[in-house]
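**Q** Sequence and predicted structure below; questions after.
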Amino acid sequence: MSKILIVGLGNIGTEYAHTRHNIGFDVVNSFALKHSGMFKTDRLAEVAEVKWKGKTFICIKPTTYMNLSGKAFKYWMDKEKILLEHTLTIVDEIALPLTKMRIRPSGSAAGHNGLRDIEQTLGTDKYPRLRFGIGNHFPKGMQVEYVLGKWLKEELPIVNKKTEVAVEAIESFAAIGIERTMNMYNNMEIA
């Protein structure tokens, strides 16, 4: 695994910045920043190249909007000749509490439009992803507003801590593979 594609899911535009649905962008920003990567606008995405421990990371934040994330994912995977199992997609997950994240080698889109589009574009659900729990504390019928809403002030310390942990999980994925990374992070409680 010498070249790795890190895909942060989110929506472009200031109105979506730092919302729950854009946590994929925020985690990829933190990873790139930690390793002195600079994003530039390129085809279908904001792109940063990062080198760490002999590995090259192509970090992308699709500029296609969430529902068309697969287009940018496939373009950069093909362009950089990266194997599907050497990709990691960072995504928000309402089925997980804020204190949890889950890394999986594959799985269903679970109603997430970004994952659904990647799956349809690739023709498979067998690609690694890191699901960042955002909780589901919203009244019935208010899911869209919740997901597209900003973090509450009291949630921010956990979000910031978990973003750091997610960056470490990306490094772990690259260094020791998905199985050992899952064992290290999937049962972790971040409070």
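**A** That came in fine, so what should we check first? Residues are numbered from 1 along each chain as shown.
**Q** From here on, just use CA atoms for contacts and neighbour counts.
**A** Fine.
**Q** in what helix or strand does Asp117 lie?
**A** Applying DSSP states H and E as the criterion places Asp117 in helix 113-122.
**Q** what's the following helix or strand after that helix?
**A** Following helix 113-122 in sequence order, the next helix or strand is strand 129-133 (DSSP H and E).
**Q** for the chain, longest helix please?
**A** Longest helix of the chain, by residue count under DSSP state H: helix 156-176.
**Q** Just checking the distance from the helix holding Asp117 to the centre of its chain.
**A** Relative to its chain's centre, helix 113-122 lies at 14 Å (CA atoms, centre = their mean, to the nearest Å).
**Q** Repeat that for stretch 71-78.
**A** For stretch 71-78, the distance to the chain centre is 15 Å (CA atoms, centre = their mean).
**Q** Go through it and flag the buried ones.
**A** For stretch 71-78, burial by neighbour count (16 or more other CA atoms under 10 Å) applies to Lys71, Ala72, Phe73, Lys74, Trp76, Met77.
**Q** Pull up the gap between Leu130 and Ser36, please.
**A** Between Leu130 and Ser36 the computed distance is 22 Å (CA to CA, to the nearest Å).
**Q** So for the two, which sits in the more crowded spot?
**A** The neighbour comparison of Leu130 against Ser36 (other CA atoms under 10 Å) goes to Leu130, with 25 against 13.
**Q** quick one on the thing from earlier: which neighbouring elements make contact with the longest helix of the chain?
**A** Judged by 3 or more CA pairs under 8 Å, 6 or more residues apart in numbering; DSSP states H and E, helix 156-176 is in contact with helix 23-34, helix 178-185.
**Q** which one of those lies closest to Gly10?
**A** Of all those, the one in closest proximity to Gly10, counting by CA to CA, is helix 23-34 (5.6 Å).
**Q** quick one on the thing from earlier: redo the buried residues of stretch 71-78 as JSON lines? Include secondary structure and distance to His21.
**A** Below are the buried residues of stretch 71-78 laid out as JSON lines (DSSP: H, G, I helix; E, B strand; the rest coil; distance: CA to CA, whole Å):
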{"residue": "Lys71", "secondary structure": "helix", "distance to His21": "19"}
{"residue": "Ala72", "secondary structure": "helix", "distance to His21": "18"}
{"residue": "Phe73", "secondary structure": "helix", "distance to His21": "18"}
{"residue": "Lys74", "secondary structure": "helix", "distance to His21": "21"}
{"residue": "Trp76", "secondary structure": "helix", "distance to His21": "22"}
{"residue": "Met77", "secondary structure": "helix", "distance to His21": "23"}
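**Q** one more structure, for comparison:
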Amino acid sequence: MAIKLIVGLGNPGKDYQAHRHNVGFWFCDALAYSYTGTFKKESKFFGEVAQVNIAGVNVWLLKPNTYMNGSGQSIQSIAKFYQIDANEILIAHDELDIDPGTARIKFSGGHGGHNGLRDTIKALGSNDFYRLRVGIGHPGDKSQVADFVLHTPNKSEIEAIQNTLADSLNVIKQVVKGDVESAMKTLHTT
């Protein structure tokens, strides 16, 4: 099964672009740059959309403008319009339970307290989509999470996250073509 839609979760606007919560946007921006795609605002999809060709597959890139907690509306609208099934979607998002410098690919599962995933599962009526979980680390105390994700990582964390995004870009062709097992094997051992 090929991936037809790659979504980066984040919050729109300059005030948020450097925050940990926006690593999904960072990944989509890197993909657009690598595959010469240009994002355009699409009001009917409640976000910015680009189309790229990865390994011979036409793939939509989406950065929702609905803010994290409303991500599902944007994802559901483009998926419905282009008749893309949940299992043809890859969602890149920040992951508290993984340290900076590490990314994991996962299929299906819960939302783990991530509001963007929670809203997406609700809007799609399914949790059977792929996730690129980009590690941002955990502040150590649950009460500090909201503040933590809405701040810029420190210099060493940014470097680690950027290296992880580069590693993730290196396996995206395999993921898009449906060879997720080998992509996971490569990514999870770097």
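**A** Thanks, I have it. All values reported here derive from a predicted model rather than from experimental measurement.
**Q** Can you check what angle separates the longest helix of structure 1 from helix 23-34?
**A** Interaxial angle of helix 156-176 of structure 1 relative to helix 23-34 (axes from the mean of the first three to the mean of the last three CA atoms, to 10 degrees): 70 degrees.
**Q** Give me the mean deviation of helix 156-176 of structure 1 from structure 2.
**A** Following superposition, helix 156-176 of structure 1 is found to deviate from structure 2 by 1.8 Å on average (mean CA distance after the TM-score superposition for structure 1).
**Q** by how many degrees do that helix and helix 178-185 diverge?
**A** On the basis of the same axes, to 10 degrees, helix 156-176 of structure 1 is oriented at 150 degrees to helix 178-185.
**Q** Name the residues of helix 156-176 of structure 1 that are buried.
**A** Residues of helix 156-176 of structure 1 classed as buried by neighbour count (16+ other CA under 10 Å): 159, 162-163, 165-167, 169-175.
**Q** Please identify the most buried of the helices and strands packed on helix 156-176 of structure 1.
**A** Most buried of these by mean neighbour count (mean count of other CA atoms under 10 Å) is helix 23-34; its value is a mean of 22.
**Q** So which elements touch the helix or strand following that helix?
**A** The helix or strand immediately downstream of helix 23-34 of structure 1 is strand 40-42, counting by DSSP H and E. In terms of contacts (3+ CA pairs under 8 Å, 6+ apart), strand 40-42 of structure 1 is packed against strand 45-52.
**Q** following the strand it packs on, which helix or strand comes up?
**A** strand 55-62.
**Q** does the residue of structure 1 most remote from its centre count as helix, strand or coil?
**A** For structure 1, the residue at maximal distance from the C-alpha centroid (CA atoms, centre = their mean) is Lys140, at 26.2 Å. Three-state call for Lys140 of structure 1 (DSSP: H, G, I helix; E, B strand; the rest coil): coil.
**Q** same question, the one 4 residues further on
**A** In terms of secondary structure, Val144 of structure 1 is helix; the call rests on three-state DSSP.
**Q** Map it across to structure 2 for me.
**A** Under the alignment by TM-score structural alignment, Val144 of structure 1 pairs with Ala146 in structure 2.
**Q** now swap in Leu156 of structure 1 and tell me
**A** Taking TM-score structural alignment, Leu156 of structure 1 has Ile158 as its aligned residue in structure 2.
**Q** mind checking how far that match is from Phe25 of structure 2?
**A** Distance from Ile158 of structure 2 to Phe25 of structure 2, counting by CA to CA: 14 Å.
**Q** got it, and Tyr35 of structure 2?
**A** For Tyr35 of structure 2, the distance to Phe25 of structure 2 equals 15 Å [CA to CA].
**Q** same check, this time on Gln144 of structure 2
**A** Gln144 of structure 2 is 22 Å from Phe25 of structure 2, by CA to CA.
**Q** Tell me which residue is most central in structure 2.
**A** Ala92 (1.4 Å).
**Q** Are we agreed that that one is in a strand?
**A** Yes - counting by three-state DSSP, Ala92 of structure 2 falls inside a strand.
**Q** quick one: what's aligned to it in structure 1?
**A** Alignment note: Ala92 of structure 2 maps to Ile90 in structure 1; criterion TM-score structural alignment.
**Q** repeat for Gly72 of structure 2
**A** Under the alignment (TM-score structural alignment), Gly72 of structure 2 maps onto Gly70 of structure 1.
**Q** where's that match, which helix or strand?
**A** Taking DSSP H and E as the definition, Gly70 of structure 1 sits inside helix 69-79.
**Q** Could you tell me the angle between the helix holding Asp117 of structure 1 and helix 69-79?
**A** Angle, helix 113-122 of structure 1 to helix 69-79, by the same axes, to 10 degrees: 50 degrees.
**Q** Chain neighbours aside, what residue packs nearest to Ala166 of structure 1?
**A** Spatial nearest neighbour of Ala166 of structure 1, chain neighbours left out: Val27 (6.8 Å); criterion: CA to CA, 6 or more residues apart in numbering.
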